[in-house]
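K.L.:
coords please:
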Amino acid sequence: MTCETEEAAFQRGLAELLERFDRTVATDAPEPYAGAGVDHPLEHTTRIHLLNALAELLGWQLGLGGNMAEEARLKNGTTAFMDYLGVATETNAPVLLIEAKAWDKPFITPQAKGANTSYNPADLIAQAVEHWRGGGTRTNSPAAADWHDYVEQVGKYVKGLWDVHQHPLPRAVITSGQWLVVFTKPMATFINAWPASAEDIKIFRKPDFRTGALELYSLLSKASLCVETPYYIRATQVRNYTTPEAVVDCFHALHVSYEASGSPVFIRRPRILVYPALVLQRNDGALLTVLERSDPLELSYQRGIDDLELALEPHFGEVAAAAEALLTRTGEQLGLELQPSALDDFPGYPINTNVDRVKSKSLIKRHAIEPDVWVLITGQATHFLKPAPDVACGYHRWSACHAAGEAIGTTAVSMPQIARPRSFFTDDQPHHCAHQGLKDRREGRCQIPLIDERLCCKSCLFAPVCWPGAQQTPLPCGTT
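P.N.:
I've put the predicted structure just below:
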């Protein structure tokens, strides 16, 4: 669907939505039940029947897995809940805040009785913001007391998102459904500029929603606020998303798919498929994943090679060859000789602070829908695994860990498992770790626990990122 078509669809959808909603608030609207009567919608009703639908028309997805959260929590001294918070999928950064008010909440008016009724609403809102920023109270605000509260509420959200998380919010809205105020530059209005400018405040009244539909779309739609790249592009598509001059860096990567293999009648085993990928960093910070349809390369020890420290070499060779071919094809499309950079140079994907408690950088991009599909940055290397651990260590064996009082669980992992634990490699294999103390310490810092939560850190490319600097010293690896 083209941008023009999306805008036209929004115009039609908005007109139909307003018509449906108007019928529910008309004096002759059907009663909720016999004898209940018809009253003004409450804030919750306005949100459910009007604002939720409006957000979806603007391209936002509500609910589980969506990009617009409801009652999003913000901790800044006290805990507050933002009615709607739209985020950019790639960065998870907030881009749109909507604060909802009840349908019958009046539009802004001056505080003083008998004040001039010819005031400019945008000017009055700007004055109310200045009053709040200057430490003024609701009793002497130039605007009605409720509007001082609205300004303070949104201002604290904008400031909190910046102070706590360093998120510069691009757009903020206050609306009752009958009126809608857009702060087009909330950082300037509530934090940076002085005085606040009425030029950065756009006002829409309900009778103007239809005629102002295109402007509303340009201000609040996901398409306008989130210029996002696809999950992946083909090498022949790179010129559609960047120019050679805009490419500032590139990194080898892997597209990884984790599967439960085998009949459900029996115990299912993990199967890991990898596809070489390339990530280009654009000069605006965007990360483009280049990936081409190809046969998957299955991660496994090569049968017939008794020395397991050599048994992954055939797999590594296949991956490296495919990765170099993709690098060459992509470079040819751009007219560049691409040279992948090291992991240290990768800027990192967004970190989930609830899960990634001690990570300094995330090298993993999760698929938005599929739970066991990722892109893993490998930098100058072409695989996240090493052929063998960096040090000789006895803690690949559960029995050695048990003897040291550090065994995980009551028995060894004798077969690959998809859960409890998720372990692809097994006891006594060089890529397996059975040490409880190490398992405890890696929680929250491991990049790939959903691939193998018992992977030996010394056999993983990401070890220097997970265990930076002096944090490597106390590890038990190689002490037995």
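K.L.:
C-alpha from now on. contacts and neighbour counts both.
P.N.:
Will do.
K.L.:
now the helices: where do they sit in the protein?
P.N.:
For the chain, the helices defined by DSSP state H cover 3-25, 43-46, 52-57, 121-133, 145-165, 186-187, 213-220, 222-225, 238-241, 313-334, 398-403, 436-442, 463-466.
K.L.:
Could you also give me the structure for this next sequence, so I can compare it with the first?
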Amino acid sequence: MLAAFKRAIEALVFQAEQNEGLDAPVGFAGEVNAPTLEHNVRKTFLNQLLTALGWTLEQNVEEEARVKGDTTLFLDYLGVHLETRVPLLIFEAKAWDKPFVSEATAAGGRQRPETLIARALNHIKSEEEGPAPVIGEWMAWLSKLRDYVRDLKNQSEHLVSRVAISSGQWLVIFTDPNAAFLESADVDSATILAFPSEAFVRESDQIFGHISYGQLVAHVPSPLRTTQLRGFISANAVRRVFRALWTRWASSGSAGVLDTFPQILVYPAVVLERADGVFLHVSESRFGRQFVPAEATALRDHLDAVRRGSNELLEAVFAELQMRFDVSDLADFRGFPALQLRGSNFGLVPQPAHQRVQFIRPWPDRADEFLLVTGAASHFLLEEPTVDPCVGHNWGTCQQAGQQAGGRPIVSASVDPRSFFTSGERHHCAHRVIHDRRRGSCYVAAFETYLCCRACIFQQTCWPTERGALPCGSAA
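P.N.:
Here you go, the predicted structure:
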């Protein structure tokens, strides 16, 4: 990747020299050659630079990102984590002929650009009176970058990892935005990197190492094996640990002889929340592959087996990280990132102001496989419903009350609708009111649509008290 970036930056620099030279091609007859404006610098140079660094416009780069502070600010480029949308990189563009940093006067002798920028930032932060150490344009740009970093942190609650500013002829990278722009202490010039264009190729490893997407966000495979963990997280970077289940739904049997039935396969899993908000998923088949049993009498043994595998997996995680952690409850899980739609949202139903926490994540590469966070519990199923007896368990009883779901009882495990448990079993619910009210909100509906809500660990999450009384436990 570094070699590919070096080739790309070499080609970009060569093309820029051609475009900005005296013999540069003109766009129309009679056009007068002039330095490239900021808009065209972005189009002909910086867009390609960011692409070579692993960023993708409209996916993990927001252009003209709006940040509200004392006024509304517009960031030329804002690089974000593709999944969590956490801000990572502020990249400011300038026109081609904008000057590299230089002293406001020649009295101080020749100083390195990094030293000059550090002095200017100290001048801004201390609100010193008297002459500025660098030319006025740079004082204004540095003040604006400070506003960007501060206001973006206030709005997103995240501090960007890097800040960069470039005209195409030069590039400056701030490797510690907190120290450069927010802390009151003096800025260390060693945290600032300044490159003229003639050094871009020679210093390409430094540029790539600091502001490429791959260096700011290490791609985390999913799932991870326990022995891979230390390549992506250290013990002191673990924010929370949750139990989870890797779940696979499948249709089995034979459609030819009208004998299809569902199978639900589960593997113990662990989800770790890293300090930067990234979720890591650990799961291995050696800790148990269990089919949810069709017979209710075998459910206790199944739950015990999954619990043992979950405990063994947790112990393996703790051993690998050489530290033990408390397992957090469901209430502490902030949710998998919501799907970010590309393009315009024009004409779409507006998103609710407060979106539900997403405890389930479909596997991107295959249908009917899911990662389901279960918190401190090792399974989404309870051995017994928390409400029993209940009219909802039996379709016939619900029909007598005029509240049956569907046109007929489910008497055997069904593929369509997806109902693993059957009418009359305590884990089955055939009550129309429950089905109507949980539509679109049930976390396990992708593989079980008739599960009794009171036999599921998500019952308190799905049915908070403010949603009103339910018919659960009623006799009619």
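K.L.:
quick revisit: quick one, which of the helices of structure 1 gets closest to Ala112 of structure 1.
P.N.:
For Ala112 of structure 1, the closest of the helices of structure 1 is helix 145-165, at 10.3 Å, according to Cα to Cα.
K.L.:
Would you mind listing the buried residues in that closest one?
P.N.:
The neighbour-count check on helix 145-165 of structure 1 (16 or more other Cα atoms under 10 Å) flags 145-152, 154-161 as buried.
K.L.:
Specify the angle between it and helix 121-133 in degrees.
P.N.:
60 degrees (axes from the mean of the first three to the mean of the last three Cα atoms, to 10 degrees).
K.L.:
Which one of the buried residues of helix 145-165 of structure 1 is nearest to Asp39 of structure 1?
P.N.:
Closest to Asp39 of structure 1, out of all of the buried residues of helix 145-165 of structure 1 and judged by Cα to Cα, is Asp146, at 21.5 Å.
K.L.:
and the gap between that closest one and Gly135 of structure 1?
P.N.:
16 Å (Cα to Cα, to the nearest Å).
K.L.:
for Pro121 of structure 1, same thing?
P.N.:
For Pro121 of structure 1, the distance to Gly135 of structure 1 equals 21 Å [Cα to Cα].
K.L.:
Can you measure across stretch 178-198 of structure 2, start residue to end residue?
P.N.:
29 Å.
K.L.:
And it, what's buried?
P.N.:
178, 180-181, 187-189, 192-195, 197.
K.L.:
what's the answer for stretch 433-448 of structure 2, then?
P.N.:
Buried residues in stretch 433-448 of structure 2 (16+ other Cα under 10 Å): 434-435, 442-444, 447-448.
K.L.:
cool, stretch 41-53 of structure 2 as well?
P.N.:
Going by 16+ other Cα under 10 Å, stretch 41-53 of structure 2 has these buried residues: 41-42, 44-53.
K.L.:
Tabulate the buried residues of stretch 433-448 of structure 2 (JSON lines), appending distance to Leu37 of structure 2.
P.N.:
Output for the buried residues of stretch 433-448 of structure 2, formatted as JSON lines (distance: Cα to Cα, whole Å):
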{"residue": "Ile434", "distance to Leu37 of structure 2": "61"}
{"residue": "His435", "distance to Leu37 of structure 2": "60"}
{"residue": "Cys442", "distance to Leu37 of structure 2": "53"}
{"residue": "Tyr443", "distance to Leu37 of structure 2": "51"}
{"residue": "Val444", "distance to Leu37 of structure 2": "54"}
{"residue": "Phe447", "distance to Leu37 of structure 2": "55"}
{"residue": "Glu448", "distance to Leu37 of structure 2": "58"}
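K.L.:
out of those residues, who's nearest Phe325 of structure 2?
P.N.:
Tyr443 (26.5 Å).
K.L.:
wait, the closest one sits on Ile360?
P.N.:
Yes. Using Cα atoms under 8 Å, Tyr443 of structure 2 makes contact with Ile360 at a distance of 6.7 Å.
K.L.:
Please tell me how far Asn352 of structure 1 sits from Val129 of structure 1.
P.N.:
As for Asn352 of structure 1, its distance to Val129 of structure 1 is 33 Å (criterion: Cα to Cα).
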